[in-house]
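Colleague: Next one to model:
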Amino acid sequence: MSATVFVTAPRLGQAGVRTLEDAGSRIIYLPDGGGRTEVEEIMASEAVDGVISRTVELSAAAIEASPRLRVISKHGVGVGNIDVDAATARGIPVFTTPGANAQSVAELTIALMFNAARRVSWMDAEIRAGRWSRAQDGRQLAGGTLGLVGAGQIGQRVARTAAATGMRVLAFDPGFGLDSPVPELAMVGSLEELLGQADVLSIHVPLSERTRGLIGAPQLALLPADAIVLNTARGEVIDEPALVEALRSGQLFAAGLDTTWSEPMEPGNPLLDCPNVVVTPHVGGSTPAALEAMALAAARNILGCLEGTPPDARSCVNPTTLSIERSNA
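Modeller: Take a look at the predicted model:
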């Protein structure tokens, strides 16, 4: 098979590159610094069969400009940067790579939890500034309750680690109901029930119209006093001004965030003025191991679809297109 695969980034993990090249594919990359405009230009000028989408926007204009395009695979799970409606209108399936970066994201979640609970980043900054400021109000996590919003592969890994530290772990996820996917956590029947018990609240759901703004001021008010909020999913799931107010007022003890409303964060973002916040630049899935796994999974998604053997429909965000794809194969 000879196909052209466009990667909307300057590079791709070697596992993905080898898989595509072994199948005879031609790979083209987005140049360093390229954005939406450059993506649209490449899609219009090159005969692209498949796209591996990284973080740059894949717009309706880009999708419509590529008559040969047959499949899109997200290098990860969040498809907020892809115009899925435009792809669906053309019968183009959009796949994700669920689980490929789950361990790395889970590990960063745990790191943010410990950092926020013990104020590690704040004390480090104080020492570097010449002040021997010893935080006396750090939180011991053992004996507390971790509440997970979402019990997928990332949430399950977080649950295992947190349980090993002596935490009780609860989760709310309509997809599982009250049937726990792993023994380390117990499911609850509503978000409100979860919030009322969560000394630490951790977000692990994709961004959708249902989850956008899911955690706002009313939900934050249900948390126990001095709770910690973690978000390694998507920034828009939490009402950011409400989070800032809860942190400033002392309603929350701290927050650990890998995702925010605006990325990169603007210099005037009020979160940066909160000393009880630790922030990382959306790198949960950016370890070498996770990047290799996502590259390989994305390449397999592309090749499977082009070769007439689509991947598991559960990894397709617009599965109605799969019957169209099969009929055109």
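
Colleague: all contacts plus neighbour counts: C-alpha atoms, from now on.
Modeller: OK.

Colleague: So which residues of the stretch 101-250 of the chain form helices?
Modeller: 102-118, 120-128, 153-164, 191-195, 217-222, 240-249 (DSSP state H, counting those that start in this stretch).

Colleague: quick one, which of those helices is nearest to residue 138?
Modeller: With CA to CA as the criterion, residue 138 lies closest to helix 102-118 of the helices of the stretch 101-250 of the chain, at 4.4 Å.

Colleague: what helices or strands is that closest one leaning on?
Modeller: helix 153-164, strand 227-231, strand 252-257, strand 277-279, helix 288-306 (3 or more CA pairs under 8 Å, 6 or more residues apart in numbering; DSSP states H and E).

Colleague: now the other sequence, so there's something to compare against:
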Amino acid sequence: MTERVIVTVGIEFYGQQPARDLLERAGLECIRRSGSPGWPDDETREYITGMQGILAGAEFLNASTMDHTNDMRVIARNGVGFDRVDLDYCTERGIIVTNTPGSMADAVADLTFALLLAAVRHVVAGNENVKAGGVYDVPIGEDLASLTLGLVGCGHIGAETVRRARAFKMPVLVEDPWVDPQRIRDLGAKPVDRSRLLAEADVISLHLPLTDESANFVDAGFLSAMKPGSWLLNTARGGLVDEDALIDALTSGHLAGAGLDCQATEPPEGRTKDLVALENVVALPHCASKTATARKAMSIAAAQSIVEVLGGQEPEFVVNRDVLKKLDLQPRT
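Modeller: Okay, the predicted model is just below:
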């Protein structure tokens, strides 16, 4: 029987047809369906029925959406984040979950600096002034070389962000206990603990995954310890930030501003809507990876993981590595 894969991301719309070709060359039946973060669980349950693999977008994949199917073997996230996938449940069921680290690193690092420049040089305000025919001016900004950048997290995206910061002549501090300090030094940055990061960085940029442990990582205590007049950047996940606390820090003047590619509620509702409406916030619609190059690389990497798992081989990027103990897959060489 031909194994079936459901694709819920827009492969055709970003020059990503090679990913679909890869699946079909492996003899897999590729079924296309566009997804969105707002899909109800009953629709998700319906479209994954009878599937052995899913090239997954933003849908929730957990017990409530998957308990009816015994066929699923691999969930390949088209991206780095996996906060919408219940890893414990998948591990228990023997379902491999993969992601695509590195494939979007350049795109996200680029957008991190787009947000940084927009925030510290008041790009949005200047654009609006010119278009409105108003005052031909903007508030005074800052040279990037005069600012110290602090990163929380130094994986693929964090490392590329450091490289860009060094090109802008910015000193860089990094907090990441999981990365060898020498690797951080080799990038041209300085490994530090959190207290020093918060006290010395003029800009703090988040580059860590959203998990149960990291939810509201940036809380009132974190924000109050940040340097007065500093900026916060988030191109990772909205759930990392306590938005009530961030609103307080921005409206009180403790923080100069924020650049947010992601929010707790997308599209914005409630307090998220209040946050993105602030004049000192630059907000984007979770589009950091939305370049043709990144999306193509992401989808090909995800498709390759599916081909490997359904072909009996261990894939390269397994998120729930404990599941491998339950499966008889050919190890990677």
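
Colleague: Now do the contacts for residue 137 of the first structure.
Modeller: Counting by CA atoms under 8 Å, 6 or more residues apart in numbering, residue 137 of the first structure touches residue 118.

Colleague: before we move on, the earlier item: out of the helices of the stretch 101-250 of the first structure, the one nearest residue 324 of the first structure is which?
Modeller: For residue 324 of the first structure, the closest of the helices of the stretch 101-250 of the first structure is helix 153-164, at 29.4 Å, according to CA to CA.

Colleague: other SSEs contacting the closest one?
Modeller: Using 3+ CA pairs under 8 Å, 6+ apart, helix 153-164 of the first structure sits against helix 102-118, strand 168-172.

Colleague: tell me which residues in the longest one are buried?
Modeller: So that's helix 102-118 of the first structure. 102-110, 112-118 (16 or more other CA atoms under 10 Å).

Colleague: Provide the aligned range in the second structure for it.
Modeller: Aligned using TM-score structural alignment, helix 102-118 of the first structure spans residues 105-121 in the second structure.

Colleague: surely residue 141 of the first structure meets residue 167?
Modeller: Yes - contact criterion CA atoms under 8 Å: residue 141 of the first structure and residue 167 qualify, at 6.5 Å.

Colleague: Pick out whichever of the two has more residues nearby.
Modeller: The neighbour count for residue 141 of the first structure versus residue 167, taken as other CA atoms under 10 Å, is higher for residue 167 (22 against 19).

Colleague: and that one, what pairs with it in the second structure?
Modeller: For residue 167 of the first structure, the residue aligned by TM-score structural alignment is residue 170.

Colleague: need the contact list for the closest residue to that match other than its chain neighbours.
Modeller: Spatial nearest neighbour of residue 170 of the second structure, excluding adjacent residues (CA to CA, 6 or more residues apart in numbering): residue 145 at 4.7 Å. Contact partners of residue 145 of the second structure, counting by CA under 8 Å, 6+ apart, are 168-171.

Colleague: residue in the first structure matching residue 145 of the second structure?
Modeller: Residue 145 of the second structure maps onto residue 142 in the first structure, by TM-score structural alignment.

Colleague: and what of residue 25 of the second structure?
Modeller: Aligned partner of residue 25 of the second structure by TM-score structural alignment: residue 22.
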